[in-house]
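>>> compute the structure for the input listed below.
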Amino acid sequence: MSTLEPLVTAQSTGVDPTDALPRELLLRIFSYLNSFDLLRLSAVSRSWYDICYDGSLWHTIDATQYYTRLSSSQLTRLITRSGNYVKDLNLRGCIYLDIFESLGIAKSLSNLLFISLEGSRKFDHNALTQLIKNNGSLTHADFSSLMTLTNASCFTISSSCPNLVSLDVSWCPYCDANGLIDILRSCKVLRDLRISGCKGVEDETFIGELHHTARHLRRLSMASCTSLTDESMRLLISGARDRILVDPVTRRPNIVPTKIQYLNLSYCILLTSQTLSDLAYVVPDLCEFELSGIPAVLDDGFNALIPNTPNLTYLDCEECSQLSDSTLNAIAMAECGKVFRHGHFSFCENLTDDGVSNLLKSCPALKNLELDNTRVTDEVVNVAVQVTREQVGKVLGTLQRLVDRGEYGVPPRAEDLTGVILRLATYDCPNLTWQSTLGIMRRNEERVLFNLRRPVASSADLTDARDHISQSDTVLFPTGFIQLKCAYDHQKIIDGHLQFLLMGEFDTAIQLEREFAEYCSGDPDYEFLRYAQDAVRPNLLVGNLPALLNRGGGGGSNGVGGNGPAAGGQNNNASNNFTLGNIMRSRRRNRRGPILSQVMESLPGDDDAVGIDEGTAVQHRRRGSFAGCAIM
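Take a look at the predicted model:
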């Protein structure tokens, strides 16, 4: 009779089973992990430590993701062990590196292509010089807010990195135009130059060199260069201080146009509208233009520039107090109005409802509009509601025509119409009332019924449509959402309302909207929101209510109370099931009782509000928990 041999396992012998695998195979397996997981697994064993710190896994080191969880010695060890494998190094915000650690990092790296040392105040000057000399193939460098960057460092960059494509030396206090001249002369392939806050940019020698480089630049940032004048900009544009010659036939200046797509001249307080007129035919490819904080800019400058920039999608005119509706009308009538997406007109107090409404109606691609601290009224919000409703109707009409022709055989995805389609900032606008906030909330609640065989039905026809349309042939869609930044008293309410909608909790959102309307209308019988605003911790209501509602029914994935099939078990204790419906029913039974106190007693001890971001909503949609929608 044979005897049974004892079972020998890796745990009993103390042998790591992964030691039997080839190192190349282990490296391939570990290459699918992210940086933070590699650092955590390095503590498992000595062999895993060697694998996780292998340089072939660290072509990119982005310390912004985990530098707060690593000591400076651990970060230095990681970089020095990776050595020549590292091609992309981001040390933005790593302020704890001392002189010796920065020298060790500089000596171990020699194949860098991308580097960012933004805000690394303790990075030594000698280490920076050594790092630049060792990495002659450097193409993208971000040294913004670096205290140790000097004009000598700029000379080292010009002599060691001729292939530099992008350079950011903004807000470096010991770097000025004299050092940048060497870089402009040596780096012939420079495409992105950011020198915000640099001194001496009005120097004729520097402006002349920048004029030759500007022909090839794609991005130029000179924000807060307070010594920059109209004469300096004219020299930058034309290369000469003489008056710009104009072609007698085309009436255009005889200047070779540049390829600049992004231009930032914000807070160059000496500039006027003359600079915009000079730029009119020089930047035909301009897509993003920032000119905030310059009160001397008038409408005539934008009226000359905007018609000649057909690709303009982003315009920042914040604190340009002299602007009026003429600039907005110029955008609406120009060719760029078809692609215009972002407009920032905060503190432009001369804007009226006519100009803003014209902009909303004429720019179909508009996604973000900031009008805070202006004199707009509820009419602008009503126009925004009308415009977004028409845009969604066009999308639904197009999809329905495709279905009718048999070219769209499946229902549209939820991502086609859900999500935020317009962001509107109107806080600190004294002429707006609570009716505008209520209008946005009601617009966000709208849903449409998309049918595979019948035309689209509006939300008002849902009751009749459900009687004679097969459920399998229909899809119920939200019509997109407007994200409003409004008065402080209403902000928490509308944010909570939007969060409920993004999670698919339409019934809860509608009930919250009704409570808001009753409260603002002055009905004393409704005390729900009154307690929310008068409480010591007013953010608890909307901020923590989503987590509270999910918690009440066992954490189900189908919304309030967790009544879906994925619920983790029903809670039979009625006192802990704090859904909004139960709260309202309890309040109706005892109208004088402080309903909010029941909610606060069940809240966790943490004072921070539990919010629902859009990423969480996307996860809910992926799991099919978008209430009222058939997610395909």
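
>>> please make it C-alpha for all contacts and neighbour counts, starting now.
Noted.

>>> pull the distance from the lengthiest helix in the chain to the chain's centre.
The residue-count maximum for a helix in the chain (DSSP state H) belongs to helix 378-404. Its chain's average C-alpha position is 25 Å from that of helix 378-404, according to Cα atoms, centre = their mean, to the nearest Å.

>>> what helices or strands is that helix leaning on?
In terms of contacts (3 or more Cα pairs under 8 Å, 6 or more residues apart in numbering; DSSP states H and E), helix 378-404 is packed against helix 353-362, helix 434-444, strand 447-451.

>>> now that helix: buried residues?
Across helix 378-404, burial judged by 16 or more other Cα atoms under 10 Å covers 378, 380-385, 387-389, 391-393, 396, 399-400, 403.

>>> following element in sequence after that helix, please.
strand 420-425 (DSSP states H and E).

>>> so how far is the first residue of stretch 291-301 from its last?
Using Cα to Cα, to the nearest Å, one end of stretch 291-301 lies 12 Å from the other.

>>> go on, stretch 85-93?
OK, stretch 85-93 end separation, Cα to Cα: 23 Å.

>>> what do you get for stretch 74-90?
Terminal-residue distance, stretch 74-90 (Cα to Cα): 15 Å.

>>> mind listing what's buried in that stretch?
Within stretch 74-90, the residues scored as buried using 16+ other Cα under 10 Å are 75-90.

>>> can you tell me which of these are in strands?
Of these, the ones assigned to strands by DSSP state E are 88-90.

>>> can I get those residues in a markdown table including distance to residue 481?
Putting these into a markdown table (distance: Cα to Cα, whole Å) gives the following:
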| residue | distance to residue 481 |
| --- | --- |
| 88 | 38 |
| 89 | 39 |
| 90 | 36 |
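
>>> re the thing from before, got the angle between the longest helix of the chain and helix 434-444?
10 degrees (axes from the mean of the first three to the mean of the last three Cα atoms, to 10 degrees).

>>> and helix 378-404 with strand 420-425, angle?
Going by the same axes, to 10 degrees, helix 378-404 makes 170 degrees with strand 420-425.

>>> tilt between helix 378-404 and helix 353-362?
Orientation of helix 378-404 against helix 353-362 (the same axes, to 10 degrees) gives an angle of 10 degrees.

>>> now the second one, please; I'll put the structures next to each other:
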Amino acid sequence: MKQEMTSRPTQQSCAKMAANTNGKRASCNDSDLDCNEKRRTRAQTRKIRSEIFENPSTTRMTFMTWDVDPIVTQHIYDDLGVREILVDDDIVEKLRPTPPIMVNNGLFPPKPRKVETVHSHPGESRLRPLQQTTPCRWMSRKHDRQKNDSTMGQVPWERLSDELLLSVFSWLNKRDLSRCMMVCSRWHNVGLDESLWGRIDLSGKALRPAALGYLVARGVTVLRLARTDVCSPVFHDEMGLNCLSVQECPLKLQYLDLSMSNIEASSVNEILRLCSRLVKLSLESCSVSGETLRYIGQCSDLDTLNLAMCTGIGEDHEAMAYMMQQCNKLKSLNIAWTNLNYPTLAAAVSNLPRCLEHLNLSGFRSLLTDEAVYMVVQRCPGLIELDVSDSSLLTPTTLETLINGLPSLRHLALSRCYHINTAYLVNLGAMPKLATLEVFGILCEIGIANLKELLPRVKVNTRLFSTVARPTTGYRWTSIWGLKCPNM
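Purely as a prediction, here's the structure:
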């Protein structure tokens, strides 16, 4: 009995195990069928895609539109209690916004992509998209600019006209302009325009030989060379200027300041020989010669001349007389402390132009006399400013001459004229336009205070140095005769 009882469960369990095994086998068969179906579907899809990309011309495109069965639509309208609005077919076509969808054999095509064939296993190939890198934003913009440029091989600067390029160069200083002229021949030609080189300041610099000549030949009109070292020669033989005469002179220099510059007399003559258009000239503290005065006389338009403290013209009275006779348009003249001898000073005084308004004759200690001042008053009755300081031979007679002969005089300098009695200075109040009076070294502080009370409308001792015909006065060290010169 026990054996039968034990055998029965064993048979039941075996039956169950057999049923489970059959079920598993059936499920495995079903799963195998599904896998095979999926594999066939994938292979078919892969084949269709390969045909699309390999032979796009053979692909047949169909159009599909969306529509609803009219019977079903009528039932829906009846249930809602509404009726269909009839519209013309033309209007329906216009109101239909959705374009037809292109379908390839009933399947939606994928997004077009560049593909490459990759062999992962022998005899097997599959498709994968190419890795395309998108350029940066600045790279794309640069590419667009290069693509849109109609003039290939040209930079934007070359498309500018000469007028626009000239206006750009006008904002540069002379050093940067010289560097730009070395870029190309076109920039060099534009940079040689005379409007860019009108005013130049080379004060305190050292110039190599012929450098000044090349600079002046560009059309400079205002040139400041104060305290400048100028090496000889000024003009190079290749420039072709040495063989020209004054009438054939191409230089346009009008304002020249050579005050306290280190330059030879021959170089000064070389410049003045070709600069016959000078209007204002300053050779203060320079070494000159009689030939220099003759070249100055050829400047017929000269109206301001500063020869203060010049050396080398003390004994050439003929050249001084020639210069004074030719420069008949002079309005400002400064020949202070030039160490002239008496014949040369007499030649200068007796040939002064009648249009002279500003005159400086200071520094002639034992040469300037009352007779010389009287001649000055007779030659130049329209003087506005007169400086006769450091003249020890002048007497109160000079004051009477000035009061009677110069009614337009506004500034008078009598500093260190020790032979003029201080009591006669009060008589200067009779001059109607006298505004300033310089009497340094004559009166003490108490005497100056008393003189100010006796002459209330005259300012006493306001100028320590004379400003007659000098290019730079006061704090305006970057300009000459009121014209601003840009630094090089």
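
>>> one step back: Provide the aligned range in structure 2 for the longest helix of structure 1.
Using TM-score structural alignment, helix 378-404 of structure 1 lines up with nothing in structure 2.

>>> quick one: the strands in the stretch 1-150 of structure 1?
Secondary structure of the stretch 1-150 of structure 1 (DSSP state E, counting those that start in this stretch): strands at 60-62, 88-90, 114-116, 140-142.

>>> check structure 2 for its longest helix and report it.
helix 2-54.

>>> following it, which helix or strand shows up next?
Remark: after helix 2-54 of structure 2, the chain's next helix or strand is strand 61-64, criterion DSSP H and E.

>>> what about the aligned residue in structure 1 for residue 182 of structure 2, distance to residue 441 of structure 1?
Under the alignment by TM-score structural alignment, residue 182 of structure 2 pairs with residue 46 in structure 1. Distance of residue 46 of structure 1 to residue 441 of structure 1, computed by Cα to Cα: 57 Å.

>>> ok, the two, which is more surrounded?
For residue 46 of structure 1 versus residue 441, neighbours defined as other Cα atoms under 10 Å are more numerous around residue 441 (27 against 10).

>>> check contacts around that one.
494, 497-498, 513 (Cα atoms under 8 Å, 6 or more residues apart in numbering).

>>> just the residues you listed: which are in helices?
Secondary structure assignment (DSSP H) places 494, 497-498, 513 from these within helices.

>>> ok, which stretches of the stretch 151-300 of structure 1 are helices?
Ranges of helices in the stretch 151-300 of structure 1, per DSSP state H, counting those that start in this stretch, are 151-160, 177-186, 204-214, 230-238, 273-278, 299-305.

>>> can you tell me which residue in structure 2 aligns to residue 343 of structure 1?
The alignment partner of residue 343 of structure 1 in structure 2, by TM-score structural alignment, is residue 462.

>>> now do the contacts for its match.
The contact partners of residue 462 of structure 2, taken as Cα under 8 Å, 6+ apart, are 436-438.

>>> conserved subset of those in structure 1?
Retained in structure 1 (both residues aligned by TM-score structural alignment, their matches' Cα atoms under 8 Å) from the contacts of residue 462 of structure 2: 436-438.

>>> what's residue 430 of structure 2 aligned with over in structure 1?
Aligned partner of residue 430 of structure 2 by TM-score structural alignment: residue 307.

>>> is its match in contact with residue 337, as I believe?
No: using Cα atoms under 8 Å as the test, residue 307 of structure 1 is too far from residue 337 to be in contact (9.7 Å).

>>> higher neighbour count, these two?
It is residue 337, of residue 307 of structure 1 and residue 337, that has more neighbours when counted by other Cα under 10 Å, with 26 against 19.

>>> part of a strand, is that one?
No: secondary structure of residue 337 of structure 1 (DSSP: H, G, I helix; E, B strand; the rest coil): helix, not part of a strand.

>>> correct me if wrong: it contacts residue 329.
No: Residue 337 of structure 1 is beyond contact range of residue 329, at 9.6 Å (criterion: Cα under 8 Å).

>>> returning to what we had before: which residues do residue 307 and residue 337 of structure 1 both contact?
By the contact definition Cα under 8 Å, 6+ apart, residue 307 of structure 1 and residue 337 are jointly contacted by residue 331.

>>> what's the burial count for the equivalent of residue 387 of structure 2 over in structure 1?
Alignment of residue 387 of structure 2 against structure 1 is given by TM-score structural alignment, with residue 264 as its counterpart. A count of nearby residues for residue 264 of structure 1, using other Cα under 10 Å, gives 20.

>>> OK, contacts around residue 264 of structure 1?
Listed by Cα under 8 Å, 6+ apart, the contact set of residue 264 of structure 1 reads 220-223, 289-291.

>>> distance to residue 447 of structure 1 and neighbour count added to the residues you listed, as JSON lines?
Below are those laid out as JSON lines (distance: Cα to Cα, whole Å; neighbours: other Cα atoms under 10 Å):
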{"residue": "220", "distance to residue 447 of structure 1": "44", "neighbour count": "20"}
{"residue": "221", "distance to residue 447 of structure 1": "44", "neighbour count": "21"}
{"residue": "222", "distance to residue 447 of structure 1": "46", "neighbour count": "21"}
{"residue": "223", "distance to residue 447 of structure 1": "44", "neighbour count": "24"}
{"residue": "289", "distance to residue 447 of structure 1": "37", "neighbour count": "19"}
{"residue": "290", "distance to residue 447 of structure 1": "37", "neighbour count": "19"}
{"residue": "291", "distance to residue 447 of structure 1": "39", "neighbour count": "23"}
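
>>> can you list which of these carry over to structure 2?
Where structure 2 agrees (both residues aligned by TM-score structural alignment, their matches' Cα under 8 Å), the contacts of residue 264 of structure 1 reduce to 220-223, 289-291.

>>> can you lay out these as CSV showing distance to residue 68 of structure 1?
Shown next, in CSV, are these (distance: Cα to Cα, whole Å):
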residue, distance to residue 68 of structure 1
220, 32
221, 30
222, 32
223, 31
289, 35
290, 33
291, 35
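
>>> which two among those residues are spaced furthest apart?
Across these, no pair lies farther apart than 220 and 291, at 12.7 Å, counting by Cα to Cα.

>>> which one is residue 95 of structure 1 nearest to, not counting chain neighbours?
With Cα to Cα, 6 or more residues apart in numbering as the criterion, residue 95 of structure 1 has its nearest non-adjacent residue at 4.8 Å, and that residue is residue 120.
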